[in-house]
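K.L.:
got a predicted structure here, sequence first:
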Amino acid sequence: MTVNQSLGGRPVLRVRPPAGGERTGRTVVLQLHGGGYRAGSPEPSRPLAARLSRLTGAEVMLPAYRLAPAHPFPAAVADGLGAYADLLRGGVPADRIAVLGESAGGGLALAVLLEAHKAGLPMPAAAVGLSPWLDLTLESAAFARCAATDPVLDRPSLRHSASLYLAGADPRTPAASPLFADATALAALPPVLLQASRAEVLADDAERFGARMTAAGGDCRVEMWDGTTHCWQLAVDRLPEAVAAVGSVAEFLTEHLA
């Protein structure tokens, strides 16, 4: 079942589990869509949200955060943080919230949690990034290595998105590129699961973030997949590889949510 509400002052698509499949006590997955911070909406993420809701028994809430160029950085971060804070204010315990995002939304999910830590808010139970964009400098070796194997993304298109979103801000700011968060901030994050395709140009974002968070003492699991492409998990109603990947995400969420 889906209904439309608002969260953090933004419209939100709310996906509920089937009748009888709900968890005891309200549990929420806050899901942030992709689109390079300049496009996208919750709607294309509906099949993924519905599958996660059914598998975990949690509500999935997808806010329509503001987009560049009309609303550059840090508008998206402020909207995501506002949504998370609204859930807490609404009485959902932090250990019954997970934050998940795909592509730019995966980077945004972690950026929101870094800002939540700075603001003194409790951390959620877990976070998930699906093919996350975590480094807006676009300097990783995967852009050259995977140029011929990624049919979705390339450096020029991401450079354009980053330029519109940053609007002159430093791409190494952790709220824009979580890869550059310091060790103290990384250690404060909840358990994180990252999934990426070895064939995509963002492959190194996931692996480098996982290595940095683990070195800082945090709990970060990185799953690198073969035979897939950027954000294949969104095709959970069509691809067996997406079904398997989303099943792994659901197991992770179920393990950590109270």
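P.N.:
Received, thanks. Numbers count the residues shown, from 1 in each chain.
K.L.:
going by C-alpha atoms from here, please, whenever you check contacts or count neighbours.
P.N.:
Will do.
K.L.:
and the nearest residue to residue 145 once chain neighbours are set aside, which of the three is it?
P.N.:
The shortest distance from residue 145 to any residue other than its chain neighbours is 7.6 Å, reached at residue 201 (CA to CA, 6 or more residues apart in numbering). What DSSP: H, G, I helix; E, B strand; the rest coil gives for residue 201 is coil.
K.L.:
please enumerate the helices of the chain.
P.N.:
In the chain, the segments counted as helices under DSSP state H are 46-56, 75-89, 104-118, 142-145, 155-166, 183-188, 203-215, 240-256.
K.L.:
ranking those by burial, who's on top?
P.N.:
Mean neighbour count (mean count of other CA atoms under 10 Å) peaks for helix 104-118 among the helices of the chain, with a mean of 25.
K.L.:
angle of it against helix 155-166?
P.N.:
40 degrees (axes from the mean of the first three to the mean of the last three CA atoms, to 10 degrees).
K.L.:
which elements pack onto helix 104-118?
P.N.:
Using 3 or more CA pairs under 8 Å, 6 or more residues apart in numbering; DSSP states H and E, the elements in contact with helix 104-118 are strand 28-32, helix 75-89, strand 97-102, strand 126-130, helix 183-188.
K.L.:
comparison target, given below:
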Amino acid sequence: MNTHTPRILSAIFRQLQSRPSLENVGIKEYRDSLEKSARTFKLDPAIQFHPFPSGLVDLQNIYDWLVQSTPPTTRISLVGDSAGAGLGLAFLTSCFNRNTPLPACAALMSPWADLTCKNKSFETNQGKDPMLNHKQLAETARLYTNKSLCHPLVSPLYNTFKGFPPLLIQAGENEVLVDDSKILAEKIENAGGKVTLEIWDGMFHVWHYFARYLSQGQKAIKVIGKFIQQHS
């Protein structure tokens, strides 16, 4: 899930195109059907018109369609960045609550998991992250919902993380949201989950966007591709 651009998902698909299981079902047809279904997804720029829980409901519907439209042996992986990664976390909890089979694994890039925006890295990394700042995120959070920002499906950091699949979390050392990733990984581990946390030196919020220019972006995406291959 990417609320900004399809480039990251496309890059990861390229990483996986050599997999026999995807070739058997037809990677082009599978990818085209995913992109077609994703056109109805209520993205972040329209957040004031589609507040919580619209995006979560859409994601549940798309996932249910995927489960019903693929062979029973298909192992679905979840990939999300920024607010999309936070939505993905809420979705995993929703799957558990609905008794729906969970994805085989999840890869999260710079997740925004706590919409209260109170973690210390907002102060320590202010001015270091060219992508985000506290004011911007606090205003966006209030557009997203008028419910409590501590609601576990709004701020997944307040979840119990029961039954979560293996997770890979990547965050940049200099991003204002880096504490979200650190606290998230600690909570998942304490809940008995399997989580890999990577803090990339000198990187900012979702540096993956700039993989065309940054070798760190290319390397991070390759790590995600390998992680998905290992778990699906």
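P.N.:
Here it is on my side, so go on. This structure is a prediction, so every number in the text was calculated from the model and none was measured.
K.L.:
circling back to that earlier point, so what corresponds to the residue nearest to residue 145 of structure 1 in structure 2?
P.N.:
Residue 201 of structure 1 maps onto residue 176 in structure 2, with residues paired by TM-score structural alignment.
K.L.:
its match against residue 126, yeah?
P.N.:
Yes: the pair residue 176 of structure 2 and residue 126 qualifies as a contact (CA atoms under 8 Å) at a distance of 6.4 Å.
K.L.:
give me the common contacts of these two.
P.N.:
133, 134 (CA atoms under 8 Å, 6 or more residues apart in numbering).
K.L.:
neighbour count for the two, which is higher?
P.N.:
residue 176 (30 against 16; other CA atoms under 10 Å).
K.L.:
what distance do you get for that one to residue 138 of structure 2?
P.N.:
12 Å (CA to CA, to the nearest Å).
K.L.:
what does residue 171 of structure 2 give?
P.N.:
Taken as CA to CA, the span from residue 171 of structure 2 to residue 138 of structure 2 is 20 Å.
K.L.:
same thing with residue 144 of structure 2?
P.N.:
From residue 144 of structure 2 to residue 138 of structure 2 the distance is 10 Å (CA to CA).
K.L.:
how about residue 7 of structure 2?
P.N.:
Noted for residue 7 of structure 2: a distance of 26 Å to residue 138 of structure 2, by CA to CA.
K.L.:
got it, and residue 108 of structure 2?
P.N.:
From residue 108 of structure 2 to residue 138 of structure 2 the distance is 21 Å (CA to CA).
K.L.:
just the endpoints, please. Distance across stretch 183-203 of structure 1?
P.N.:
For stretch 183-203 of structure 1, the end-to-end distance is 21 Å (CA to CA).
K.L.:
cool, stretch 54-65 of structure 1 as well?
P.N.:
The first-to-last residue distance of stretch 54-65 of structure 1 comes to 24 Å (CA to CA).
K.L.:
where does it sit relative to the chain's centre, distance-wise?
P.N.:
12 Å (CA atoms, centre = their mean, to the nearest Å).
K.L.:
equivalent analysis for stretch 181-189 of structure 1, please.
P.N.:
17 Å.
K.L.:
now stretch 69-82 of structure 1
P.N.:
Per CA atoms, centre = their mean, the centroid offset for stretch 69-82 of structure 1 relative to its chain is 14 Å.
K.L.:
now do stretch 91-106 of structure 2
P.N.:
The mean C-alpha position of stretch 91-106 of structure 2 is separated from the chain mean by 14 Å, CA atoms, centre = their mean.
K.L.:
which part of structure 1 matches that stretch?
P.N.:
The aligned range for stretch 91-106 of structure 2 is 112-127, by TM-score structural alignment.
K.L.:
contact partners of the matching stretch?
P.N.:
So stretch 112-127 of structure 1 is contacted by 77-78, 80-81, 85, 94-100, 109-110, 174-175, 178, 181, 185-186, 188-193, 253, 256-258 (CA under 8 Å, 6+ apart).
K.L.:
start to end distance for that stretch?
P.N.:
End residues of stretch 112-127 of structure 1 are separated by 10 Å (CA to CA).
K.L.:
what's near enough to touch the equivalent of residue 101 of structure 1 over in structure 2?
P.N.:
By TM-score structural alignment, residue 101 of structure 1 lines up with residue 80 in structure 2. Neighbour list for residue 80 of structure 2: 1, 2, 86, 88, 107, 108, 109, 111 [criterion: CA under 8 Å, 6+ apart].
K.L.:
compare those residues with structure 1 and list the overlap.
P.N.:
Checked against structure 1 using both residues aligned by TM-score structural alignment, their matches' CA atoms under 8 Å, the contacts of residue 80 of structure 2 keep these contacts: 1, 2, 86, 88, 107, 108, 109, 111.
K.L.:
mind telling me what residue 178 of structure 1 corresponds to in structure 2?
P.N.:
So, by TM-score structural alignment, residue 178 of structure 1 is matched to residue 156.
K.L.:
now for its match, how many residues are close by?
P.N.:
28.
K.L.:
go on, residue 24 of structure 2?
P.N.:
For residue 24 of structure 2, the number of neighbouring residues by other CA under 10 Å comes to 8.
K.L.:
which helix or strand contains it?
P.N.:
helix 20-25 (DSSP states H and E).
K.L.:
name the nearest residue to the residue most central in space within structure 1, ignoring sequence neighbours.
P.N.:
Taking CA atoms, centre = their mean as the criterion, residue 101 is the residue nearest the geometric centre of structure 1, at 2.0 Å. Spatial nearest neighbour of residue 101 of structure 1, excluding adjacent residues (CA to CA, 6+ apart): residue 32 at 4.5 Å.
K.L.:
quick one: the one you found and residue 100 touch, right?
P.N.:
Yes: with contacts counted by CA under 8 Å, residue 32 of structure 1 reaches residue 100, the gap being 6.3 Å.
K.L.:
mind listing the shared neighbours of the two?
P.N.:
With CA under 8 Å, 6+ apart as the test, residue 32 of structure 1 and residue 100 both reach 106, 109.
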